[in-house]
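Visitor: sequence-free structure coming up:
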């Protein structure tokens, strides 16, 4: 019995004239050759895939279209038709996907780190403890808990001030003064409580972060309300024409809007926000599970790796320089893992969970900061809620008041440095200004990386400097400095 594919060819041939058959073969051959120039044809040995008349591949049985191969894949057909670069050459390496190599790096990373974890457990055993992070007095930090629970008093006070301002019971200078008192007290009050109580460091850091968030939100609320009030008054007097800005942000003192703003994952106040239609409960449950897993992994790295390295180190600015460098380099890898886990847990998981529960629509909490070409670009993409606050309530107000751009950027870094110092120095009960100096040193790094980007026209130079300064040098150095200063204050080490 003849092969079904051969029978199909024979039947097709019998229904066509010789001229039609030759035309069909030449047409297929020309299209297959053209397609071979684009590297879209199958290897010669693969006789199951041939080019169809429409340019698409079509799978047929062996012999079904074997006539086409007779005229296409000949020894005399040229195998090299145009100039091409090797995939890993400098001219072609960034023009194609490297997903396979990326997967290989992940596999190697998992394998290597798994071996290191097993080796660490075999050598040192299970080192998880409460110790420095959760001491026995953590459960007795009730003054800090009460302070945290009393923070909503300050937004309520700001609401009362705005309500009085709307009713025109107080003048604008009085409104500004009262908001200044409220916002300043919202930060100084937690600082006073922490300094009076010898609390656990983690408890103090948590309270300071909450108080700083409240301060930023209250400043945005007061500044935005003042601006909307000014626009409304100008419109009433006829000094300004109606605009979409006035229509969208109609001045109204609403306690519900303020309450939503205080819990929403944003630092910039506005009367209404883009909202999603519903809460995805299954999605929230999955994100919560990820948050628990990555938080546990972060705690494991801290207790099993970072704490032993830090305890067995010396003050980085005292003693042997080479030894200090070795400790910093050894600390850099686990510190980098913790930093990346912290970013993923807070900026991606927690803020998205909060946004989903509140149906908050704008979830651009970060951009691709890992591709930052300069240090300035990193700070613009790393923390979008703070960046938007800085641009809206600090940077552009400085420019509108005639302050040069460079000075405005310096002021933004100065404010950021103050809050970084408060969040670390106050819970540690030491004021060595390490965090403040570390943030202010970003200013010359901004100038250096901007210069290198313009000079070499290469995004990788600034990106590598950013990773080295933040991951290899800056954060491990800061961690060692604060740890040893805290331990020296408590008299635990010499």
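Guide: That came in fine, so what should we check first? The model shown is predicted, which means the values in this text are computed figures rather than measured ones.
Visitor: going forward, measure contacts and count neighbours with C-alpha atoms only.
Guide: OK.
Visitor: any idea where the strands of the protein begin and end?
Guide: If DSSP state E is used as the criterion, the strands of the chain fall at 49-51, 57-59.
Visitor: now residue 277, nearest residue through space, not along the chain?
Guide: residue 359 (7.1 Å; CA to CA, 6 or more residues apart in numbering).
Visitor: can you pull the contacts of that neighbour?
Guide: Shown here is residue 359, whose contacts under the criterion CA atoms under 8 Å, 6 or more residues apart in numbering are 275, 276, 277, 278, 279.
Visitor: thinking again about what came up before, could you work out which of the strands of the chain reaches nearest to residue 112?
Guide: Nearest of the strands of the chain to residue 112, taken as CA to CA: strand 49-51 at 41.1 Å.
Visitor: helices and strands around that closest one, which ones?
Guide: helix 18-37, strand 57-59 (3 or more CA pairs under 8 Å, 6 or more residues apart in numbering; DSSP states H and E).
Visitor: Would you state the helices of the stretch 201-350 of the chain in chain order?
Guide: Counting by DSSP state H, counting those that start in this stretch, the stretch 201-350 of the chain has helices at residues 201-237, 244-248, 255-263, 281-301, 307-311, 321-343.
Visitor: er, the stretch 1-150 of the chain I mean
Guide: Under DSSP H, counting those that start in this stretch, the stretch 1-150 of the chain gives helices at 4-14, 18-37, 66-72, 99-124, 142-149.
Visitor: try this one next to it:
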């Protein structure tokens, strides 16, 4: 009996019950906030109102027209590559044409958004996002074809699926296209709609379309987009509107209270949007196109450093930056730190491009907030490890970037609504 008492210990390694308690408390606290919102404001969800976010005038569709016009730049890139392959223009001339085409892809839609009053902010974000994707894709298209010409026309870049690719839907079926047989309309538009930013002559392909898998992803798309609209209208909009007065009066205690109150729904909406876009939507697109590489994200939620998060939450962009930006700079003798800083600068530029142009305003603090990720990544990687590093990453996600986005929205409301009253 004495031996049994002595062998007992008060140290436990299984804390599942405490974790479950934390989850239950988190759910209950947020349920209380949501119920409080319903009691205070009533039901604000109005799906029809979403249409007004894209259109001011039912007879004027500037954002859609911008997307259609983007085909001009796509065809210009394709025909430039055809001329280069045929030898009718020199490499220098082709480089100049590509550079002008890529520069116009960024400048033209921005000028239209800034000059045309009928373009709504949401419609502008949609159009500029399409143009940004086209810019990255055509940049990759230009580089890969240039590499093909440098290596030789007949045998250039005949690739097979890399062993690191995630193969789904059975065995990945490689095709056998060689340069310049890839310079066709079919090949170009397949690449434009494919869920990748990096061009290849031979993409990994799946042998068939799985109908059940496709239907599940379609159901997720429809369900989560409705949930996003409901949460934004019911939870986000009234909270943002109520945060204007503290910002205007510079009431710092109320500002902090409002920002913390906005951080939770904002982050929840961000997580739902992430799943809707990177898992449901991209898998639907990949399944319809029988695209074999389904690695759209990795386990960023386990990130123990900010750098790991940025490398794994958006794999298509990460692969593009690594292939067409980071590695070329390293090969030219640029230091790793300088190359990483350049990648952050490019990321900050495109984030501001997609936000400041539609809202027709620029805030230096938002750009500097993006660049603050560099010292934050160094500090977390240098001083924090394991669970502490993971907690720091989650805090930066919940408190950092969502606050910047919300402050931008607040500034837009102040400039466009309170100034007119």
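Guide: Everything's here; your move. On a predicted model such as this, the values are computed, not experimentally measured, just so you know.
Visitor: where's the most centrally placed residue in the first structure relative to residue 493 of the first structure, distance?
Guide: By CA atoms, centre = their mean, the first structure has its centre lying nearest to residue 366, at 4.2 Å. Per CA to CA, to the nearest Å, residue 366 of the first structure is found 40 Å from residue 493 of the first structure.
Visitor: With residue 260 of the first structure instead?
Guide: Distance from residue 260 of the first structure to residue 493 of the first structure, by CA to CA: 47 Å.
Visitor: So which of the two has more stuff around it?
Guide: In this view residue 260 of the first structure and residue 493 are compared by other CA atoms under 10 Å, and residue 260 has more residues nearby, 16 against 12.
Visitor: what's the spacing between the counterpart of that one in the second structure and residue 205 of the second structure?
Guide: When the second structure is aligned by TM-score structural alignment, the residue opposite residue 260 of the first structure is residue 190. Distance of residue 190 of the second structure to residue 205 of the second structure, given as CA to CA: 12 Å.
Visitor: Who are the contact partners of residue 348 of the first structure?
Guide: Here residue 348 of the first structure is in contact with residue 365 (criterion: CA under 8 Å, 6+ apart).
Visitor: What of the one 3 residues further on?
Guide: Taking CA under 8 Å, 6+ apart as the contact definition, residue 351 of the first structure lies against 265, 365.
Visitor: Counterpart of it over in the second structure?
Guide: Counting by TM-score structural alignment, the partner of residue 351 of the first structure is residue 282.
Visitor: any idea how far residue 445 of the first structure is from residue 83 of the first structure?
Guide: 42 Å.
Visitor: repeat for residue 441 of the first structure
Guide: 48 Å.
Visitor: higher neighbour count, the two?
Guide: Ranked by neighbour count (other CA under 10 Å), residue 441 of the first structure and residue 83 place residue 441 first, with 13 against 5.
Visitor: The second structure: which residue goes with that one?
Guide: Counting by TM-score structural alignment, the partner of residue 441 of the first structure is residue 372.
Visitor: how close does that match sit to residue 341 of the second structure?
Guide: 11 Å.
Visitor: Relative to residue 267 of the second structure, how far out is the match of residue 441 of the first structure?
Guide: On the measure of CA to CA, residue 372 of the second structure and residue 267 of the second structure end up 19 Å apart.
Visitor: Please apply the same query to residue 158 of the second structure.
Guide: Look at residue 158 of the second structure and residue 267 of the second structure: by CA to CA, they are 43 Å apart.
Visitor: same check, this time on residue 225 of the second structure
Guide: 16 Å.
Visitor: now residue 321 of the second structure
Guide: From residue 321 of the second structure to residue 267 of the second structure the distance is 26 Å (CA to CA).
Visitor: so how many other residues sit close to the aligned partner of residue 109 of the second structure in the first structure?
Guide: Aligning on TM-score structural alignment places residue 109 of the second structure opposite residue 190 in the first structure. Neighbours of residue 190 of the first structure under the rule other CA under 10 Å: 23.
Visitor: Next up, the contacts around residue 190 of the first structure.
Guide: Taking CA under 8 Å, 6+ apart, one finds 144, 147, 148, 207, 208, 211 in contact with residue 190 of the first structure.
Visitor: Which of those residues sits closest to residue 288 of the first structure?
Guide: Using CA to CA, those come closest to residue 288 of the first structure at residue 207, 22.4 Å.
Visitor: Could you check how many residues crowd around the closest one?
Guide: A count of nearby residues for residue 207 of the first structure, using other CA under 10 Å, gives 24.
Visitor: cool, the one 10 residues further on as well?
Guide: Other residues lying near residue 217 of the first structure total 23 when counted by other CA under 10 Å.
Visitor: Please report how far it lies from residue 103 of the first structure.
Guide: 42 Å.
Visitor: And for residue 176 of the first structure?
Guide: From residue 176 of the first structure to residue 103 of the first structure the distance is 56 Å (CA to CA).
Visitor: between these two, which one's more packed in?
Guide: The neighbour comparison of residue 176 of the first structure against residue 103 (other CA under 10 Å) goes to residue 176, with 15 against 11.
Visitor: which residue in the second structure lines up with the more buried one?
Guide: In the second structure, residue 176 of the first structure lands on residue 95 (TM-score structural alignment).
Visitor: Next up, the contacts around residue 265 of the second structure.
Guide: 231, 235, 236.
Visitor: go on, residue 246 of the second structure?
Guide: 252, 254, 255.
Visitor: any idea what the first one aligns with in the first structure?
Guide: By TM-score structural alignment, residue 252 of the second structure lines up with residue 321 in the first structure.
Visitor: So the closest residue to residue 278 of the first structure other than its chain neighbours versus residue 51 of the first structure, what's the distance?
Guide: Leaving aside its sequence neighbours, residue 278 of the first structure sits nearest to residue 359 (CA to CA, 6+ apart; 6.6 Å). To residue 51 of the first structure, residue 359 of the first structure is 51 Å away according to CA to CA.
Visitor: Kindly report the same for residue 254 of the first structure.
Guide: Taking CA to CA, one finds residue 254 of the first structure at 67 Å from residue 51 of the first structure.
Visitor: How about residue 401 of the first structure?
Guide: For residue 401 of the first structure, the distance to residue 51 of the first structure - CA to CA - is 68 Å.
Visitor: Kindly report the same for residue 188 of the first structure.
Guide: 75 Å.
Visitor: of the two, who's got more company?
Guide: Between residue 188 of the first structure and residue 51, residue 51 has the larger neighbour count (other CA under 10 Å), namely 22 against 13.
Visitor: Many thanks, have a good one.
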